[in-house]
Structure formats: structure tokens, C-alpha cells
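**Q** Kindly generate the corresponding structure for this input.
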Amino acid sequence: MELFKKEQYYNKKQQLCYTSIYQKYYDNPPVWVALELMSYGTFVMFVEHYYSDVFFNKDNFKMSNELLKFAKNIRNKSAHSSPLILFIKPGKAINPFLKEQNKNYIKLSESQLRVKRIHDIFATFLLHKTYCSHGVQENKKEMLNDYKIRLHRTKDYYSSNIDIKRFFTAINILIDKLYQY
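**A** Predicted structure coming up:
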């Protein structure tokens, strides 16, 4: 099973060995083990498959089905130390589900929502707001407010660049609308 590939290793004598999780759960893994071992990309594919082929609890998975692939973009940028502020010109595509969420509550401008990084950060924030506990949200709320303070401290650096200004204005709107209650 591909899922357990990382749970196999060779010892010093070049003998194939297995971790305890592999030995205990290989034949019949519970869902939590599968989720623990999946890569983020595999998890996204799992949710998309579940949403399209399973009809139990479908409403609870609509948002994750629509938005996880965009959160994955932010995760990959972060994991590989790629700056989010590169390539922040407005593009063409907007996810219809995200556009509807924006229209109903957040109200970013269309040019802001067409910036892929803003679009993907918005998706990540919505997923966080929907699926994370209140305690986790409170913790991140404090961290995001500290970020806003740092951001405003250096406002003069980017005040003449429309793209950077658009990006940071959108980030401020997202933080204010999603994390102020």
C-alpha cells in the first residue's frame, strides 16, 4: 500500500524493516492512521473523491472539496520558503464558491480576489474558520493581529506600489472580517 511507504526502512544490515504503525495497522488501517500518513496532496484527492463518490455527510465537505486545493498552494509556498508576495498581479480565474463567499460577507474587490495569492489565502482562512476549534482560532487571531501591526509599521515601503498595496489591503480585510468577533 502506497500510504505506508514511508513506514518502511532499511536497517544497518540492509534488511527491510517496518515501523510499529505499519505492523499494527497495515492490513486494516483506521481512518485516523490513513489521514496521519497521507501527504497533503493525497489528502486533497481523498476529500475530492469522498465528496464526489460518497453521499453521507456531503454538506459538511462542500467547502473542503471546493477550497482545499487552494489552501494546498499556500501550504506549498510556505513549506518551500517561496514568498507569497511574488506574482501578485490580478489574473482571470476565481473559484465560484469562493466568489459567493466573498459576495456574501467579506467583500474584497474583484481585482483583489483575482490575485491568486489573495484568492488562495482567502480559501485557507475560510477553511480555518470553518473546521478549526474556537481555541485554535483565538490563538491565530492574536498572531494575525500582531502581523497587522508589523505590516502597518512598514507601510511607507510599499505605499507607491499598487499591487503590493492591493495585496496588503486584502490581507487586512480578511483578518478584520474573519477574525474579529
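**Q** contacts, neighbours, all on C-alpha from now
**A** Will do.
**Q** for the residue nearest the centre of the chain, helix, strand, or coil?
**A** By CA atoms, centre = their mean, the chain has its centre lying nearest to residue 71, at 2.5 Å. Using DSSP: H, G, I helix; E, B strand; the rest coil, the secondary structure recorded for residue 71 is helix.
**Q** contact partners of the helix or strand where residue 97 lies?
**A** Assessed by DSSP states H and E, residue 97 sits inside helix 96-101. With contacts defined as CA atoms under 8 Å, 6 or more residues apart in numbering, helix 96-101 is touched by 63, 66-67, 113, 119, 123.
**Q** now do stretch 132-147
**A** Contact partners of stretch 132-147, identified using CA under 8 Å, 6+ apart, comprise 128-129, 175, 179-180.
**Q** Same question for stretch 155-169.
**A** With contacts defined as CA under 8 Å, 6+ apart, stretch 155-169 is touched by 85, 88-89, 112, 115, 118, 151.
**Q** quick one more, to check against the first:
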Amino acid sequence: MDMIKREIERNKNSIYCGDLFKKYPEHFPMWVFLEMIPFGRMVSFYKFCGERYHSDIMRDRHFLLKTCKEIRNAAAHSSCILNELRPGSKMYNSRYSVMKELAKIEGISKAVRTKRMSNARVQQIVTLLYTHNQIVTSSGVHKEARVLLQKFSERMVKNIHYYEKNDLIMANFCFLKMVIDSWYEA
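**A** As a prediction, the model looks like this:
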């Protein structure tokens, strides 16, 4: 609990959260609490709520959010996300819910799903895309994500001939394009 208090205290003079801290110095509403804590702490809090209310859905989503946190941190710190695409680098098994949704995509066999999702980076990207579809409820946000992801999908294969001698890049780009095109169709 002291760690959470310290994290919230750090926001006292923040240009982003300072006014909220001043407005609610002692007892702030839940939305303010969620604004004040780091994303990783929010994921832990979500898990706590899932356990407290015996919610299997929340517990499952907690693991999805943890995966999202990993790729979010990599992106935030300018890590090279697509620098290693070989199969077999995953740290844990993909969530059943993600694999079940992937199984619905025409043209992706079980063998391909298993192989592509055995790469930690691809697993994180696909899990992020799946989680967005499951958790975000705003149709406007979904529409904007669809537009941006379709542009990304097109950009990914725009010069695919550059990689024609690299089967690993070709296979992963094609897999990700199929996922994006299926889950975020125009």
C-alpha cells in the first residue's frame, strides 16, 4: 500500500495529474485513482478486482493486459520490436481466447498459428490486437484503430519484395496482415 501511495504522491506536482491531486487530496474517485497510477499498477489492480469478485473474465483479461503492458513498454522505450522473429522465443503459452479467435481466420492453419504465436514479439502484437477488440467499447476508437491498422497493414507489404529472400520476415508479415485484415476489416 505504501508503494501505491508513493506512486500517487509523485503525481502531486505533475502537469498532467497535479490538478486532480489538488482537487481530491485525500479521498479521490476511482477514475482519478486510475489516472494517478502507472499502467503496470493498474494491471495489478485489475487482477486484484478479478480475484476479489471471483471473475474469470477479469482474471483472463489481466493476463492479456500484462502482455499489452510488455509491448507498450517496448514501444515507449523505442525497443526494436521486430528484430527477432524466429519461432520458439515465447515466455508463456498464448491465451486460449486469443488462439480460439485466431482459429476463425480463414487461411491460417493450426500449424501456422502455433508456429507464429511461438514468437514472443508476434504473440504480444497479436494479443494486443485481440485485447483491443475485447476491451475497448468505443465505436469511434475502433474505427480509428481500423484506419490506422489498415494503413500499417498496407505499408507492411508495400515493398514486400525487399524481403523475398527472407522467409521469416515474409511469413510473419503475411501472418500479421491476415490477422489485421480479419480483425480490423475495412
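**Q** just to revisit the earlier point, just send the contacts of helix 96-101 of structure 1 back as TSV, with distance to residue 138 of structure 1 and neighbour count too.
**A** Shown next, in TSV, are the contacts of helix 96-101 of structure 1 (distance: CA to CA, whole Å; neighbours: other CA atoms under 10 Å):
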residue	distance to residue 138 of structure 1	neighbour count
63	21	17
66	25	19
67	22	21
113	25	26
119	23	24
123	18	26
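**Q** And the furthest pair within those?
**A** Taking CA to CA as the measure, the contacts of helix 96-101 of structure 1 span a maximum distance of 17.3 Å, between 63 and 113.
**Q** Kindly indicate whether residue 60 of structure 2 is helix, strand or coil.
**A** Here residue 60 of structure 2 is recorded as helix under three-state DSSP.
**Q** Could you report the distance from the equivalent of residue 48 of structure 1 over in structure 2 to residue 62 of structure 2?
**A** Superposed on structure 2 with TM-score structural alignment, residue 48 of structure 1 falls opposite residue 47. Separation of residue 47 of structure 2 from residue 62 of structure 2 (CA to CA, to the nearest Å): 5 Å.
**Q** With residue 161 of structure 2 instead?
**A** Between residue 161 of structure 2 and residue 62 of structure 2 the computed distance is 39 Å (CA to CA).
**Q** Tell me which of the two has more neighbours.
**A** More crowded of residue 161 of structure 2 and residue 62, by other CA atoms under 10 Å: residue 62, with 21 against 10.
**Q** residue in structure 1 matching the more buried one?
**A** Using TM-score structural alignment, the equivalent of residue 62 of structure 2 in structure 1 is residue 65.
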